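A.B. asks: coords please:
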Amino acid sequence: MSVRIRRVYETPEPEDGVRVLVDRLWPRGLSKDAARVDEWPKGLTPSTELRRWYHADERSYDEFARRYEAELAEPEAAELLERVRAWAAKGDVTLLTSSKTPEQSHAAVLARLLGE
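C.D. replies: All right, here's what the predicted structure looks like:
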């Protein structure tokens, strides 16, 4: 089992396993064929309010992660997180994001939680 984070704009690789788009909005300029996304659980993504808060005035990543984890504890998100955890238990999962800094994004929070 492995959980990877990749930018959705990178060329898909065979070792990606289940490719899960973890952004609420579809990536600009990318066709669905080129993205090769297997799953798109929108309910697992940060709320619009949290995304706007984080991107305003370079907010703290640690505070963003804390708030996002609280959102992930809500029933719908928790159920989706467990679904992705089940996929990871069976094989490789790649979390896809359009973020230019995936290591400082919600994808990193998800990868950490899935690895616990």
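A.B. asks: hey, let's count contacts and neighbours off CA atoms from now on
C.D. replies: Will do.
A.B. asks: Packing partners of the helix or strand hosting Asp62?
C.D. replies: Assigned by DSSP states H and E, Asp62 belongs to helix 61-72. Counting contacts by 3 or more CA pairs under 8 Å, 6 or more residues apart in numbering; DSSP states H and E, helix 61-72 is packed against helix 48-55, helix 75-90, helix 106-115.
A.B. asks: please give me the structure for this one as well, since I'd like to look at both together:
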Amino acid sequence: MSVILRRIYGEEHPLEGNRILIDRVWPRGISKEKAKLNEWMKEISPSPSLRKWFDHDPDKFEDFKKAYQEEIYGSKTAQTKLQELKKMATNERLVLLFGAKDMEHNHAVVLKEMIEG
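C.D. replies: Here you go, the predicted structure:
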């Protein structure tokens, strides 16, 4: 299983594999051609209220992680998307793209753990 996390900004050499944008909002200044996406899965991203509450505050990360997992497990659509990502990761490299600056405290980290777990 190969799951790679990549920030979509500043990606000079896009990694090959199944490239999935997992943000709810399209990243500013990035064209669809430059992104080279296979899919944009906004359904798997945190809700706007959870995202605004978290505000990328490392002190809130553990609570954010629990709340985000609950959102995914509480939504049939998000569960379906999670299963799709797990299947992709077993067959080829899965590149999860996101816009957050903090590489350790973001929803992509949580999602990667869920896919690999």
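A.B. asks: Superposed, how do the two chains score by TM?
C.D. replies: Here the superposed chains carry a TM-score of 0.92, computed using TM-score structural alignment, normalised by the length of structure 1; 114 aligned residues with a CA RMSD of 1.4 Å.
A.B. asks: Out of the helices and strands packed on helix 61-72 of structure 1, indicate the one that is most buried.
C.D. replies: Mean neighbours per residue, mean count of other CA atoms under 10 Å, is largest over these for helix 106-115, with a mean of 18.
A.B. asks: And it against structure 2, how far off on average?
C.D. replies: By mean CA distance after the TM-score superposition for structure 1, the fitted helix 106-115 of structure 1 averages 0.4 Å away from its aligned residues in structure 2.
A.B. asks: Show me the contact partners of that helix.
C.D. replies: Residues from elsewhere that reach helix 106-115 of structure 1, judged by CA atoms under 8 Å, 6 or more residues apart in numbering: 3-5, 22, 45-46, 65, 68-69, 81, 84-85, 88, 95-97, 102.
A.B. asks: Check stretch 4-15 of structure 2 too.
C.D. replies: In contact with stretch 4-15 of structure 2 (CA under 8 Å, 6+ apart) are residues 27, 30, 35-36, 93-101, 103, 108-109, 112.
A.B. asks: residues near the residue lying closest to Trp87 of structure 1 once chain neighbours are set aside, how many?
C.D. replies: Once flanking residues are discounted, Trp87 of structure 1 sits nearest to Val93: 6.9 Å by CA to CA, 6 or more residues apart in numbering. By the criterion of other CA atoms under 10 Å, Val93 of structure 1 has 25 neighbours.
A.B. asks: contacting residues around Val93 of structure 1?
C.D. replies: Val93 of structure 1 touches Met1, Ser2, Val3, Arg4, Asp16, Gly17, Val18, Arg19, Val20, Trp87, counting by CA under 8 Å, 6+ apart.
A.B. asks: Which of those are retained in structure 2?
C.D. replies: Among the contacts of Val93 of structure 1, the ones still in contact in structure 2 (both residues aligned by TM-score structural alignment, their matches' CA atoms under 8 Å) are Ser2, Val3, Arg4, Gly17, Val18, Arg19, Val20, Trp87.
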